[in-house]
Every structure is written in C-alpha cells, then in structure tokens.
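Colleague: Got a predicted structure here, sequence first:
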Amino acid sequence: MKMDYINNYIEKNLSEKRKRHIYAVKDTALKLASLYGVDLEKAEIAALFHDMFREISLHEMNEYVKQFNLGSKYLNNRNLAHGKVAAVIMTKDYGITDEDILNAVSYHTTGRLNMSQLEKIIYLADAIEPNREYPGVEELRKAAFVNLDQACILSLSRTIDYVKSQNLFLDEDTVEARDYLKRLKI
C-alpha cells in the first residue's frame, strides 16, 4: 500500500478542514500506537482512511449503503455510514484485507464489543486530536496516554450521554463497547 497514493486522494478530494483533521488523527494515532505497542503502519493506514468518505454527498453515501448492503440504519446517516463505506472501499479498491485495520475504520465512530488495541487507538485519536474542542476533551486526552481502556470507557460514556441528550439515534455498538470494557475492569 503506497502512502503517497492515499495522501494524493486526501489532498485532491477533501476540504482543508477535513485534511487537517485526518492528519491530526494520524499523528495522534501514531503517538498512541507507539505508547501501546501497536503496529505503526496499521495505525497510519487506518487513521488516513477513517474519514476519507466523510464529505461525500448524502445521496452518494446512501447509494454506497444500498450497494454494499450495509443496512437501513445507515441510510441518511453520514456520521455512522462513512466508516462502514470506507472499510468496504478499502477492500474493493485498495486491496486492504487486514481485519484489524478494516474494523478500526469501520467502528471508529461507534466503537464495538471487544475492540482491538488498534480499534481503540483510532477511536480515541479521532476524539482527541489537537483540533478537537469540546467540554472534557483535555481530560480525555490525558486519560488516553495513561490507560487506553479507561479512556475508551470515558469517551464512550460521554458519547452515549450526548447522543441521548440530543435525542439522536444511538448505535447499539457504542453501548456494547462501553459495557464490555466496564465488565473487564470489574
């Protein structure tokens, strides 16, 4: 997998804001991967791909959701669908078959039951990259570099609380991910 090909796609197809975010997620993921002994190349590939399809039109996203049989819960939901679409395209168009990388991209928004270290890193890097500004992000940034599981529990719990408070669709993967990690800590 040539990184320059991925970077060229990002440079040509994404907004400046999205590029800044993706590269910041990559840098954060690489720091976390180094700290937790996770393959740096896998972390870089997953971080670069995680939002590559975040800016496509809702119509195009819905077409991919239908074409790839991803399920109706992803229709009209770019936030949940973009990682799933990216994971399928990574396999179809880029020949990436590493399940850990594909899962890290597919579940970077929601988390999931029994996440790998790479999945946790991409999930958290997306949430804590330096351009992110929201209440509690500093606490989450610190936690990510101390205990990956505790940081995931904190982030997942906050996501659940936020989504419920906004009366939005809560993906069951997020609740299952948090509850699984909490059970491990008991």
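Modeller: Arrived safely.
Colleague: Going by C-alpha atoms from here, please, whenever you check contacts or count neighbours.
Modeller: OK.
Colleague: which residues in this structure form helices?
Modeller: Listed in chain order, the helices found in the chain under DSSP state H are 3-13, 16-36, 40-49, 58-67, 78-94, 99-106, 117-128, 137-144, 148-165, 172-185.
Colleague: Please name the nearest non-neighbouring residue to the most centrally placed residue in the chain.
Modeller: Central residue of the chain (Cα atoms, centre = their mean): residue 108, 2.1 Å from the mean position. Leaving aside its sequence neighbours, residue 108 sits nearest to residue 123 (Cα to Cα, 6 or more residues apart in numbering; 4.5 Å).
Colleague: pretty sure the one you found contacts residue 109?
Modeller: Yes. Using Cα atoms under 8 Å, residue 123 makes contact with residue 109 at a distance of 6.5 Å.
Colleague: before we move on, the earlier item: contacts only, for the residue nearest to residue 108.
Modeller: The contact partners of residue 123, by Cα atoms under 8 Å, 6 or more residues apart in numbering, come to 104, 107-111, 152.
Colleague: do residue 171 as well
Modeller: Contact partners of residue 171, counting by Cα under 8 Å, 6+ apart, are residue 110.
Colleague: hang on, the earlier thing: going by neighbour count, which of the contacts of residue 123 comes out on top?
Modeller: Using other Cα atoms under 10 Å as the neighbour criterion, residue 104 leads the contacts of residue 123 with 30 neighbours.
Colleague: just to revisit the earlier point, any idea which of the helices of the chain is most buried?
Modeller: A comparison of the helices of the chain by mean neighbour count, using mean count of other Cα atoms under 10 Å, puts helix 117-128 on top with a mean of 26.
Colleague: could you check the angle helix 99-106 makes with that helix?
Modeller: Orientation check (axes from the mean of the first three to the mean of the last three Cα atoms, to 10 degrees): helix 117-128 against helix 99-106 gives 20 degrees.
Colleague: Below is an additional structure, to be compared with the one above:
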Amino acid sequence: MPDSRRAVHHGELPFWSIVTDKRRAHIARVVALLHDWADALSLPPLEAQAWVDAGMWHDALRDADESTLRTVTGDHLRPFGMLHGPAAAIRLAALGETRQDVLDAIRWHTVGQSDWSRVGRALYMADFLEPGRTFMQADRAFLASCVPLAFDQVFRQVVRLRLEWALREGKGLQPETVALWERVR
C-alpha cells in the first residue's frame, strides 16, 4: 500500500482535492496558525508535521458535490456539510496514511471528537480561529494568540463558542459534539 506522505506530499493538497481559491486561502491560514502554534510550543518535529498535515488536508474535499461525498463515505444520513472531513480521511487512509491522530482530526474537525489527541484539538481551534473569518475578529484573534500559553483553556472556550453558535443557528448538535462538550466542561 502506498504511503500517503509520498502520494500526498507534506505541505501540498492531495491530487484528488476539490477546492476553490477561496478554500485554498482558508487552508493556508489554518496551516499558518498551526505552524505558528507548533513553533511557539516547541513541538517535536513529527507532531508539528502532523498538525500541519491535518491543516493542509482537512478541507481537501470541502468543495466536492454531495454525490461525490456520499459515494466516498457511504453515509446517506449526516448533513452534507459534515461529509467532507470523513471523505478526506477515507481517501487519505486508502492512500496509506497511518497516523490515526491525523485521520481523526480530519474526520471530525467539523463536529469535534471527545478522544482527540492534541492534533485534533489544534485543528478544531485553528479552523475556527483563523483570521479570514469575519465574525468576532478581535475575540478570535485574542484566543488564537493565547493558544501557546493556555492550550486546554482556549480549546474549551472554542468548543463552547462553536456549540453556542450551532444552537443559536438552529443547527442541532451531533452526538460527537455533545460528547466533546461533556469531556471539556
């Protein structure tokens, strides 16, 4: 089985990615945050690379159509907007990606996962805190600056903010999101 780190190079989108230029810019901002945090935390090189790879690949299929995502995942129940992470993780695993923490981070980055390692928690925060998003800019910038100083506390706050948003917007809560909140509150 080929190694996805050869088939999908570090720092590059996979050949099967379906992303717009706007999505590429979002991915670049997420990766930049993850890289900066990894440096500030003096992470070991392999963990830092896992953070960057998760950031690079998390939205690789974000702009794919519903039919493609349902075919890749076999999931006909979850809302369409939640399928790009699982689809990307499935494709990466098929190419030989074996870092389960990277796959889990990508698979669950839209809803959260209670058993995440640091790579999943970092991606969840970076996806929410990246500076290109237009809401709560000052608050999110402050939280992003605090990640290297108070990683777990910022993670808890991001989970709370995302949960509040989902409820306010009438999005409903996925079981994984509820389990994550139960774990961090």
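Modeller: Received it, and whenever you're ready, just let me know what you need. All values derive from a computational prediction rather than experimental measurement.
Colleague: coming back round to it: just checking, the residue nearest to the centre of the first structure touches residue 119?
Modeller: Yes. Between residue 108 of the first structure and residue 119 a contact is recorded at 6.9 Å, counting by Cα under 8 Å.
Colleague: just to revisit the earlier point, now tabulate the contacts of residue 123 of the first structure in CSV and tack on distance to residue 158 of the first structure.
Modeller: Shown next, in CSV, are the contacts of residue 123 of the first structure (distance: Cα to Cα, whole Å):
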residue, distance to residue 158 of the first structure
104, 20
107, 17
108, 15
109, 13
110, 12
111, 13
152, 10
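Colleague: ok, so of those residues, who is nearest residue 161 of the first structure?
Modeller: Lowest distance from residue 161 of the first structure to the contacts of residue 123 of the first structure (Cα to Cα) belongs to residue 110, with 13.2 Å.
Colleague: Roughly how far does the closest residue to residue 97 of the second structure other than its chain neighbours sit from residue 72 of the second structure?
Modeller: Spatial nearest neighbour of residue 97 of the second structure, chain neighbours left out: residue 4 (4.9 Å); criterion: Cα to Cα, 6+ apart. In this view, residue 4 of the second structure and residue 72 of the second structure are 17 Å apart by Cα to Cα, to the nearest Å.
Colleague: show me what contacts the residue nearest to the centre of the first structure?
Modeller: So, once contact is read as Cα under 8 Å, 6+ apart, residue 108 of the first structure ends up touching 50, 83, 119, 122-123, 126.
Colleague: what does residue 55 of the second structure align to in the first structure?
Modeller: Using TM-score structural alignment, the equivalent of residue 55 of the second structure in the first structure is residue 47.
Colleague: Once you drop chain neighbours, what's closest to its match?
Modeller: Spatially, and ignoring its direct neighbours in sequence, residue 47 of the first structure is nearest to residue 26 (4.9 Å; Cα to Cα, 6+ apart).
Colleague: ok, the equivalent of the one you found over in the second structure to residue 128 of the second structure distance?
Modeller: Alignment note: residue 26 of the first structure maps to residue 31 in the second structure; criterion TM-score structural alignment. The spacing between residue 31 of the second structure and residue 128 of the second structure, counted by Cα to Cα, is 12 Å.
Colleague: and what of residue 172 of the second structure?
Modeller: Separation of residue 172 of the second structure from residue 128 of the second structure (Cα to Cα): 18 Å.
Colleague: do residue 12 of the second structure as well
Modeller: Relative to residue 128 of the second structure, and taking Cα to Cα, residue 12 of the second structure is found at 21 Å.
Colleague: Relative to the whole chain's centre, how far out is stretch 56-68 of the first structure?
Modeller: Relative to its parent chain, stretch 56-68 of the first structure has a centroid offset of 18 Å by Cα atoms, centre = their mean, to the nearest Å.
Colleague: repeat for stretch 149-158 of the second structure
Modeller: With Cα atoms, centre = their mean, you get 16 Å for stretch 149-158 of the second structure.
Colleague: same question, stretch 165-176 of the second structure
Modeller: 17 Å.
Colleague: Give the aligned range of it in the first structure.
Modeller: Using TM-score structural alignment, stretch 165-176 of the second structure corresponds to residues 162-173 of the first structure.
Colleague: related to what we said a few turns ago, my read: the match of residue 26 of the first structure touches residue 52, true?
Modeller: Yes. With contact defined as Cα under 8 Å, residue 31 of the second structure counts as touching residue 52 (5.6 Å).
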